[in-house]
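S.K.: For reference, the sequence and a predicted model appear below.
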Amino acid sequence: MSSLSGTSLAGTPLAGRRVLLGISAGIAAYKSAHLARLLKKAGAEVRVVMTEGAQAFITPLTLQALTGEPVRTSLLDPEAEAGMGHIELAKWAELILIAPATADLMARLAQGMADDLLTTLCLASAADLVMAPAMNQAMWRHPATQRNAQRLQADGWRLLGPDAGDQACGDVGPGRMLEPEEIIADLEAAERHPAAGRHVVITAGPTREPLDPVRYLSNHSSGKMGYALAEAAAALGARVTLISGPVTLATPAGVERLDVESAAEMHYAAQRLAGECDLFIGCAAVADYRAEQVAEHKIKKTDDDDGLTLRLVKNPDIIAAVATRADRPYVVGFAAETRDVERYARDKLTRKKLDMVVANDVSRAGLGFGADDNAALLLWRQGNREARRELPPQSKRDLARAILETALEAQAAPQNAPR
């Protein structure tokens, strides 16, 4: 049957990619037809596998017309399995994209089950693995689904979404499948850049250093820059772990988040992950000092007090500790300064043995802590010389993308081959 998908765009990042589109049993399956058409238009080779339940929402004939390929629906198809068809299909795929991915399918994949054709293919394939979750908002928020999402990400799956908004059941909240155009844009971004298959660890937000059970030392960091970096890294195809201090921000889609409070807790998490990641970005505003002793009970003020004296001790230097490891990743640090920005940034780059430093002038109005916009000066080692790039004021989301692209390009340069 001929394809109705229109003219392909041979120059797009997806051109020639062998994409296996998996469709599971959710109402969002109606979007999968448009997604298949866009994949074909982008120049990808597309084959579709549907679960039994998915066929209640959209017919295999529709997908066959759009892709020009037979649609597979059964693991025990005598005609296809005469030549071990499911294994051949698993080997054929370069990218497995499941959209929509229901809570049930996510649970089965998280447990390593292979009880239908789609789950069997996922276990038998070495392809890149991407899914777009879609379900009721309560199902997405359920602790079991969140555990499954984290397990899948640890197993190499990249999650796109879900989005939030009105749902077919009448609820409002997170659980909507991303629109096909958004999925295509994300896939193309991952194809354009070298982050696919990489593990990026990012620290973000402030730390809190307790003085007593109710008081602590902290700073004005909102975590917005670190969270924007995590979102951008996930969009570029990386597996992302975000070590977050206490903030009020939602976890970016497809990002694994570890919550910490103190610098010591962040240091422990960073050391645990540093040896298994490819790129480490220290964006958190870590407290330099903590109280030598934390009061067991609330420190009380009395009428004859003239003041309060606190003895502080240094916290561990998280970014320097990562940079001096024998199995160090590529290390990017941040320098939030109020004066002599470039001088202090260059000193930090050298003194802490970083590969790159991102310097911010946080004294500029409307930029830095708490703001939605930021600007940066990037300094990095390029062999025996130092390179620099100035990024003008822009949204933190756009700035994060530019920082990551620069870091990935610098890391990939021959002079910066893995140590």
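M.R.: Everything's here; your move.
S.K.: C-alpha only now, for contacts and for neighbours.
M.R.: OK.
S.K.: Could you pull out the buried residues of the longest helix along the chain?
M.R.: In the chain, taking DSSP state H as the definition, the longest helix is helix 396-412. For helix 396-412, the neighbour count (16 or more other CA atoms under 10 Å) marks 396, 397, 399, 400, 401, 403, 404, 405, 406, 407, 410, 411 as buried.
S.K.: Hmm, residue 330 and the last one touching each other?
M.R.: Which is residue 411. Yes - the criterion here is CA atoms under 8 Å, and residue 411 meets it with residue 330 at 6.8 Å.
S.K.: Show me what the longest helix of the chain is packed against.
M.R.: helix 224-235, strand 373-382 (3 or more CA pairs under 8 Å, 6 or more residues apart in numbering; DSSP states H and E).
S.K.: Tell me which of these is the most buried.
M.R.: helix 224-235 (a mean of 26; mean count of other CA atoms under 10 Å).
S.K.: Determine the angle, from 0 to 180 degrees, between whatever helix or strand comes next after that helix and helix 224-235.
M.R.: Of the helices and strands lying after helix 224-235 in sequence (DSSP states H and E), the nearest is strand 239-244. Here strand 239-244 runs at an angle of 170 degrees relative to helix 224-235 (axes from the mean of the first three to the mean of the last three CA atoms, to 10 degrees).
S.K.: and the angle for the longest helix of the chain with helix 224-235?
M.R.: The directions of helix 396-412 and helix 224-235 differ by 60 degrees, with the same axes, to 10 degrees as the criterion.
S.K.: tell me, what's touching residue 411 and residue 330 both at once?
M.R.: Between them, residue 411 and residue 330 share no contacting residue under CA atoms under 8 Å, 6 or more residues apart in numbering.
S.K.: check contacts around the residue lying closest to residue 388 once chain neighbours are set aside.
M.R.: Among residues not flanking residue 388 along the chain, residue 379 sits closest, at 4.5 Å (CA to CA, 6 or more residues apart in numbering). Residue 379 sits next to 345, 346, 349, 356, 357, 358, 386, 387, 388, 389 when contact means CA under 8 Å, 6+ apart.
S.K.: surely the fifth one meets residue 345?
M.R.: The reference is to residue 357. Yes - contact criterion CA under 8 Å: residue 357 and residue 345 qualify, at 6.6 Å.
S.K.: Neighbour count for those two, which is higher?
M.R.: Just comparing residue 357 and residue 345: by other CA atoms under 10 Å the higher neighbour count belongs to residue 357, 27 against 24.
S.K.: Distance check, that one against residue 347.
M.R.: Shown here: residue 357 relative to residue 347, a distance of 10 Å by CA to CA, to the nearest Å.
S.K.: about what we covered before: just curious, which of the contacts of residue 379 is nearest to residue 122?
M.R.: residue 356 (37.3 Å; CA to CA).
S.K.: State the number of residues packed around that closest one.
M.R.: 29.
S.K.: Does it touch residue 386 like I think?
M.R.: No - assessed by CA under 8 Å, residue 356 is found out of contact with residue 386, at 9.6 Å.
S.K.: ok, and here's another one to check against it:
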Amino acid sequence: MSTTAVDTATAPGSGSDAVPRTKSWRATIGLGIVAALSLLVFGLGTPAGVQTTFTVSSSTDFITLPSITVPAKAAAVTLSIIALLLVGWVAYRANQYRKVGIWLPIVFGMVVMGALLTWAGADRSGTTIQLTGLLTSALFLAVPLVFGALAGTLCERSGIINIAIEGQLLAGAFLAALVASAVGNAYVGLIAAPIAGGIVGWLLAVFSTKYWVNQIVVGVVLNLLVLGLTSFFFSTVMSDNPELNQPLNMPDLAIPLLSGIPVIGPVLFDQNLLVYIMYAAVIVIQIMLFRSRWGLRVRAVGEHPKAADTVGIKVNRTRVRNTVLGGAVAGLGGAFFTVASGLAFGKEMTAGKGYIALAAMILGRWSPKGALAAALLFGFADALRVQLGIIGSDIPSQFLAMTPYLATIFAVAGLVGHSRPPAAEGIPYKK
């Protein structure tokens, strides 16, 4: 739903040019429906006179904070009203033809999730909401989404649509498990994972830049190819040689002092090596893309390849390199499913996480820090499903499992704001 206004700008020596601006109400309507349901179901649907308890500390913290007990109905109603106020801000910005920041859908999601947790934990004697455990799980489950979204950002900023993130994650998970089992060291598997993702990225780059094949079609085909190959080798090589598919694990590396900080310490600073690599990857890619000469060239290729070629930038070579790099980053994220989680490889174990990573990239507006925030939101939705199952929520587990995918639909549909992709995305460059 949108309305259109016309602005008139007068340039020296020319007539008046009418520039239409579209006023979109999609975000207001979509988020408004969610906020209204939150108020009706979680707020007004919570019994009066009951309480919800949140545990915010663990025994290893320097300072042990007491549990927080809140009146369930009042808290759920308050959080739902905050969500409605955020919807009002979205409407106000839309009426001024202005965008909302990436912070708003993240805060909105957290507020609604808070109302849901308050409602789910109400009147459950002996059961508390483990807030620190929930946040730790959310961060850990967001790891493959962050790496996948970073891979998509690297590729699409140079003009290549990377639908093959799912295949790159799966290939990375497979090779990490295979190499780690063969060598007997999980860290060696972590090194091998980017190689598998890089190979898939190279195939995508070759078909997209040299043969000008439709990039979306190539991405889907590569996903199916990797799925078929990994399933075949799992059923033959790994099944016949169980020693090549062992559940090896990377231990958590607690950072002294920092890991003892209440709440955020266990969440941020008591993780395994892959999580720390994720922190570094987001920072480095953010700086390189938007604060370096290399990043300026990459973005120029994605926005206006002809102009980039005119000043001497090798367009297709830049795209190939970025796509291979993006594939390697996604392959590294694939190690999450095996060596980082202590699991053996299984068929289709990525379970569509590559497509959710694409949604995180879109929601994050093709920026590493935005992709991180969006991936954390999706990871929180996934962790919430686990937490509600632990406390025995009345919500059927099938509906809880749909939560990350519903968030994905909202992101792709543009209900959290308009996102503009790179102008030359998906368009082959032909000299």
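M.R.: In hand now; what should we look at? Bear in mind the structure is a predicted one, so any value in this text is a computation, not a measurement.
S.K.: what's the TM-score here?
M.R.: Once superposed, chain against chain, the TM-score is 0.26 (TM-score structural alignment, normalised by the length of structure 1); 183 aligned residues with a CA RMSD of 7.1 Å.
S.K.: Which of the contacts of residue 379 of structure 1 fall within helices?
M.R.: Counting by DSSP H, the contacts of residue 379 of structure 1 place 345, 346, 349 in helices.
S.K.: How about the contacts made by the last one?
M.R.: This means residue 349 of structure 1. Each residue near residue 349 of structure 1 by CA under 8 Å, 6+ apart is listed here: 333, 355, 356, 357, 379, 380.
S.K.: of all these, which comes closest to residue 39 of structure 1?
M.R.: Using CA to CA, the contacts of residue 349 of structure 1 come closest to residue 39 of structure 1 at residue 356, 36.6 Å.
S.K.: Roughly how far does the closest residue to that closest one other than its chain neighbours sit from residue 347 of structure 1?
M.R.: Residue nearest to residue 356 of structure 1 in three dimensions, not counting chain neighbours: residue 380, with 4.1 Å by CA to CA, 6+ apart. Distance, residue 380 of structure 1 to residue 347 of structure 1, using CA to CA: 12 Å.
S.K.: what helices or strands is the host helix or strand of residue 7 of structure 2 leaning on?
M.R.: According to DSSP H and E, residue 7 of structure 2 maps onto strand 2-10. Strand 2-10 of structure 2 is packed against strand 16-24, with contacts defined by 3+ CA pairs under 8 Å, 6+ apart.
S.K.: mind listing what's buried in the strand it packs on?
M.R.: Under the neighbour-count criterion of 16+ other CA under 10 Å, strand 16-24 of structure 2 has 23, 24 buried.
S.K.: Against which helices or strands is that strand packed?
M.R.: Secondary elements touching strand 16-24 of structure 2 (3+ CA pairs under 8 Å, 6+ apart): strand 2-10, helix 72-95.
S.K.: most tightly surrounded among those?
M.R.: Highest mean neighbour count among those (mean count of other CA under 10 Å): helix 72-95, with a mean of 21.
S.K.: next SSE after that one?
M.R.: Once the chain leaves helix 72-95 of structure 2, the next helix or strand it forms, by DSSP H and E, is helix 103-120.
S.K.: Show me which positions of that following helix end up buried.
M.R.: 104-106, 108-120.
S.K.: List just the nearest of the residues you listed to residue 198 of structure 2.
M.R.: Closest approach between the buried residues of helix 103-120 of structure 2 and residue 198 of structure 2, by CA to CA: residue 106, at 31.0 Å.
S.K.: wait, isn't the closest one in contact with residue 371?
M.R.: No - the pair residue 106 of structure 2 / residue 371 is not scored as a contact, 11.2 Å apart, by CA under 8 Å.
S.K.: all helices for the stretch 151-300 of structure 2, in order.
M.R.: Counting by DSSP state H, counting those that start in this stretch, the stretch 151-300 of structure 2 has helices at residues 165-183, 186-209, 215-233, 239-240, 264-268, 273-291, 293-303.
S.K.: Residue 147 of structure 2 is nearest to which of these?
M.R.: Nearest of these (CA to CA): helix 273-291, 7.1 Å.
S.K.: Check which residues of that closest one are buried.
M.R.: 273, 274, 275, 278, 281, 282, 285, 286, 289.
S.K.: As a markdown table, those with distance to residue 144 of structure 2 would be great.
M.R.: Shown next, in a markdown table, are the buried residues of helix 273-291 of structure 2 (distance: CA to CA, whole Å):
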| residue | distance to residue 144 of structure 2 |
| --- | --- |
| 273 | 14 |
| 274 | 10 |
| 275 | 10 |
| 278 | 9 |
| 281 | 12 |
| 282 | 13 |
| 285 | 16 |
| 286 | 18 |
| 289 | 20 |
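S.K.: which of the residues you listed lies closest to residue 35 of structure 2?
M.R.: Using CA to CA, residue 282 comes nearest to residue 35 of structure 2 of the buried residues of helix 273-291 of structure 2, at 31.1 Å.
S.K.: Apart from its chain neighbours, what residue comes closest to that closest one?
M.R.: residue 368 (5.7 Å).
S.K.: measure that neighbour to residue 2 of structure 2 for me?
M.R.: According to CA to CA, residue 368 of structure 2 stands 30 Å off from residue 2 of structure 2.
S.K.: just residue 265 of structure 2 next, same as before
M.R.: 45 Å.
S.K.: can you check residue 109 of structure 2 too?
M.R.: 24 Å.
S.K.: could you pull out the helices for the stretch 51-200 of structure 1?
M.R.: Using DSSP H, counting those that start in this stretch, the helices of the stretch 51-200 of structure 1 run over 60-67, 78-81, 85-92, 103-110, 117-124, 137-141, 143-154, 180-192.
S.K.: Spit out the residues that contact residue 357 and residue 345 of structure 1 alike.
M.R.: Jointly contacting residue 357 of structure 1 and residue 345 under the rule CA under 8 Å, 6+ apart are 335, 379.
S.K.: burial of the closest residue to residue 154 of structure 2 other than its chain neighbours, as a residue count?
M.R.: Spatial nearest neighbour of residue 154 of structure 2, excluding adjacent residues (CA to CA, 6+ apart): residue 326 at 5.5 Å. Residues lying near residue 326 of structure 2 (other CA under 10 Å) number 31.
S.K.: Am I right that residue 326 of structure 2 is in contact with residue 157?
M.R.: No - checked against CA under 8 Å, the pair residue 326 of structure 2 and residue 157 is beyond contact range at 10.6 Å.
S.K.: Excluding sequence neighbours, find me the nearest residue to residue 175 of structure 2.
M.R.: Nearest in space to residue 175 of structure 2, with sequence neighbours left out and distances taken as CA to CA, 6+ apart, is residue 193 at 5.7 Å.
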